[in-house]
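**Student:** next one to model:
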Amino acid sequence: MAEDLRVLIVDDDFHVARLHAAYVDSVAGFMALAPAGSVSQALQAIHSLRPDLVLLDVYLPDGSGLDLLGQLDVDALMLTAASDAQSIRVALRRGALGYMLKPFTAESLSQQLRSYARYRRILGQQTAVDQTTIERAKRSLIPGDVTPSAKPRSATEAAVLESLLPGEQYSAAEVAERVGVSRATAQRYLSSLADDGAVEIQLRYGSTGRPEHRYGIPA
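**Tutor:** Purely as a prediction, here's the structure:
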């Protein structure tokens, strides 16, 4: 199983940061690191922890998150109360992959993170891509903007999709058994179907061990 994407939250409000960390930890495939409360703390944490994604506020006690954004060589999403058009333009110009206004719900952040995970999967499997793949990756960053692909499906991919009953959630191992393929094969096709928006990934917590990824058809 692929390792979880590591997320650093940069917010000077400790309670808000803890809340957002709980939101992150509830999303399959993501793990929140200890939050940073300032620009200086964020720089130290990014240098030492090497997160995959930074969730960044604009208003920080020792500087602007927008200025920090311009210094980062890591994917970043803005989570902030700064609703002025200038801040939004600057954030996007400096490379933010998304911009969410506070307050927001756990589901809103979950959708944004799942979109980011699709973006990573689409661009993470190939060294060279075509323009169609680039456009898919760009669209995948917008929650709700991914529609099931119209491309022809292989017999195995179609069988994996048909094994998922509406309203039910399955592990990769369960799908593999239903289809008659290896777990690794089922996992590969489920990830591809998730990239296309045909399958969604949820998280189920057991009594021991890591949370289990569950796959189902979007409602």
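**Student:** contacts and neighbour counts: CA atoms only from here.
**Tutor:** OK.
**Student:** any idea how far the residue sitting nearest the centre point of the chain lies from Arg89?
**Tutor:** With distances taken as CA atoms, centre = their mean, the residue of the chain nearest its centroid is Leu113 (2.9 Å). Taking CA to CA, to the nearest Å as the measure, Leu113 falls 21 Å from Arg89.
**Student:** and if you look at Asp67?
**Tutor:** 13 Å.
**Student:** which one's more surrounded, those two?
**Tutor:** Asp67 (14 against 11; other CA atoms under 10 Å).
**Student:** scan the protein for its longest helix.
**Tutor:** Of all the elements of type helix in the chain, the one with the most residues (DSSP state H) is helix 106-124.
**Student:** can you map out the helices along the chain?
**Tutor:** Applying DSSP H to the chain gives helices spanning 14-25, 39-49, 65-69, 85-93, 106-124, 131-140, 155-162, 172-179, 183-195.
**Student:** nearest to Leu203, out of the ones you listed?
**Tutor:** Minimum separation from Leu203 across those (CA to CA) falls at helix 14-25, 9.7 Å.
**Student:** give me the packing partners of the closest one, helices and strands only.
**Tutor:** strand 5-10, strand 30-32, helix 106-124 (3 or more CA pairs under 8 Å, 6 or more residues apart in numbering; DSSP states H and E).
**Student:** please convert those to a markdown table, extending it with distance to Arg214.
**Tutor:** As requested, these are exported to a markdown table (distance: least, CA to CA, whole Å):
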| stretch | distance to Arg214 |
| --- | --- |
| strand 5-10 | 17 |
| strand 30-32 | 14 |
| helix 106-124 | 14 |
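**Student:** tell me which of those lies nearest to Ala137.
**Tutor:** Among these, helix 106-124 comes nearest to Ala137, with 5.0 Å by CA to CA.
**Student:** quick revisit: which ones are touching the residue nearest to the centre of the chain?
**Tutor:** Contacts for Leu113 (CA atoms under 8 Å, 6 or more residues apart in numbering) come out as 24, 27.
**Student:** before we move on, what about Ser40?
**Tutor:** Ser40 neighbours (CA under 8 Å, 6+ apart): Asp62.
**Student:** next, the structure of the following sequence, for comparison with the previous one:
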Amino acid sequence: MDDLRVLIIDDEDVAVTGHSEYVRRVPGFAVAGTASTTQEALRFLAGTRVDLVLLDLNLPDGHGLDIARALRAGGHPADVMAITAAREIELVRAAVSLGGVGYLLKPFTFADLRDRLEAYRRYREGLAAADAASQSGVDSVFRELRRPVLATDNAPKGLVGSVLDRVIGVLRAGGPEGLSASEVGGEVDVSRVTARRYLQYLADSGRADRGQRLGGSGRPEVTYTWSGP
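**Tutor:** Predicted structure coming up:
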């Protein structure tokens, strides 16, 4: 599949720059363009192929959902992911009713957006691979969009979100052979016991797989491999 082309719509220059940098860091995505108003966005969409719109809802010349409505009315195939500080349930419901594929609240981290973009890409790949729809196939495709994202900012009691982020990063880069608690602890600069608590949490939440390998003493050593989205 070619890179998915993303239009970023936000009236704050800092946000546009940050979102663009985030998108470029995720493999399989490219920034198609940016816009700061509804009219600018609609002109861009009328003449350029876009797969996904990252949409701020508060724009100077209208509401972001007006763009989503115009897309649907005009039959434009671009999907929409709201990225906003707006927390009103009515807006969430409206975004869902317009076929939104995500609703990400500001402020957010790179990991927050990356996980949602990766889930969206799996969703698109599932659609592209299907010759015809079956119920199980449809369920599988939509499951990718609705898969819970690990909320590292709300880590369980006793775990620190920033450390959990670093542990996840080490596991992601660790490869299929897996890493031990000692190895992860060395990378994150925490003790083996502390690293094991984070790794066990990830395994218990379905984001890491446990395995075994022979340690230096010949005894089995528990390893962990990243399995989350």
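**Student:** re earlier: turn the helices of the first structure into CSV, including distance to Tyr59 of the first structure.
**Tutor:** What follows is these, written out as CSV (distance: least, CA to CA, whole Å):
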stretch, distance to Tyr59 of the first structure
helix 14-25, 13
helix 39-49, 10
helix 65-69, 6
helix 85-93, 11
helix 106-124, 19
helix 131-140, 27
helix 155-162, 45
helix 172-179, 42
helix 183-195, 34
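**Student:** wait, which of these is closest to Glu3 of the first structure?
**Tutor:** Closest to Glu3 of the first structure of those, according to CA to CA: helix 106-124, at 12.0 Å.
**Student:** so the closest one corresponds to what in the second structure?
**Tutor:** The alignment of helix 106-124 of the first structure onto the second structure (TM-score structural alignment) spans residues 110-128.
**Student:** what comes up buried for the matching stretch?
**Tutor:** 111-124, 126-127 (16 or more other CA atoms under 10 Å).
**Student:** and for stretch 120-138 of the first structure?
**Tutor:** For stretch 120-138 of the first structure, by 16+ other CA under 10 Å, it's 120-122, 136-138.
**Student:** with stretch 39-53 of the second structure instead?
**Tutor:** Buried residues in stretch 39-53 of the second structure (16+ other CA under 10 Å): 41-42, 44-45, 49-53.
**Student:** which of those residues sits closest to Gln200 of the second structure?
**Tutor:** Nearest member of those to Gln200 of the second structure, counting by CA to CA, is Leu52, at 35.3 Å.
**Student:** return the residues in contact with the closest one.
**Tutor:** 4-7, 78-81.
**Student:** go with 6 Å
**Tutor:** 6, 78-80 (CA atoms under 6 Å, 6 or more residues apart in numbering).
**Student:** so which of those belong to strands?
**Tutor:** 6, 79-80 (DSSP state E).
**Student:** can you redo those residues as CSV with neighbour count and distance to Ala173 of the second structure?
**Tutor:** Formatted as CSV, those follow (neighbours: other CA atoms under 10 Å; distance: CA to CA, whole Å):
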residue, neighbour count, distance to Ala173 of the second structure
Val6, 24, 26
Asp79, 20, 30
Val80, 25, 30
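**Student:** tabulate those residues (a markdown table), appending distance to Pro27 of the second structure.
**Tutor:** Shown next, in a markdown table, are these (distance: CA to CA, whole Å):
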| residue | distance to Pro27 of the second structure |
| --- | --- |
| Val6 | 13 |
| Asp79 | 18 |
| Val80 | 19 |
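**Student:** nearest to Arg213 of the second structure among those?
**Tutor:** Closest approach to Arg213 of the second structure among those (CA to CA): Val6, at 42.4 Å.
**Student:** what's the burial count for Ile201 of the first structure?
**Tutor:** 20.
**Student:** distance check, it against Ser26 of the first structure.
**Tutor:** 12 Å.
**Student:** repeat that for Arg94 of the first structure.
**Tutor:** 29 Å.
**Student:** also Ser64 of the first structure?
**Tutor:** Separation of Ser64 of the first structure from Ser26 of the first structure (CA to CA): 28 Å.
**Student:** out of those two, which sits in the more crowded spot?
**Tutor:** Between Ser64 of the first structure and Ser26, Ser26 has the larger neighbour count (other CA under 10 Å), namely 20 against 15.
**Student:** contacting residues for the spatially closest residue to the more buried one that is not a sequence neighbour?
**Tutor:** Nearest residue to Ser26 of the first structure, sequence neighbours excluded (CA to CA, 6 or more residues apart in numbering): Leu203, at 7.2 Å. In this structure, Leu203 of the first structure makes contact with 28, 212-214, judged by CA under 6 Å, 6+ apart.
**Student:** possible to save those residues as JSON lines with neighbour count?
**Tutor:** Output for the contacts of Leu203 of the first structure, formatted as JSON lines (neighbours: other CA atoms under 10 Å):
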{"residue": "Ala28", "neighbour count": "21"}
{"residue": "Glu212", "neighbour count": "16"}
{"residue": "His213", "neighbour count": "18"}
{"residue": "Arg214", "neighbour count": "19"}
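**Student:** now, which of those residues sits nearest Leu193 of the first structure?
**Tutor:** Among those, Arg214 lies closest to Leu193 of the first structure (CA to CA), at 13.2 Å.
**Student:** pretty sure the closest one is touching Gln202, no?
**Tutor:** Yes. Judged on CA atoms under 6 Å, Arg214 of the first structure makes contact with Gln202 at a distance of 5.1 Å.
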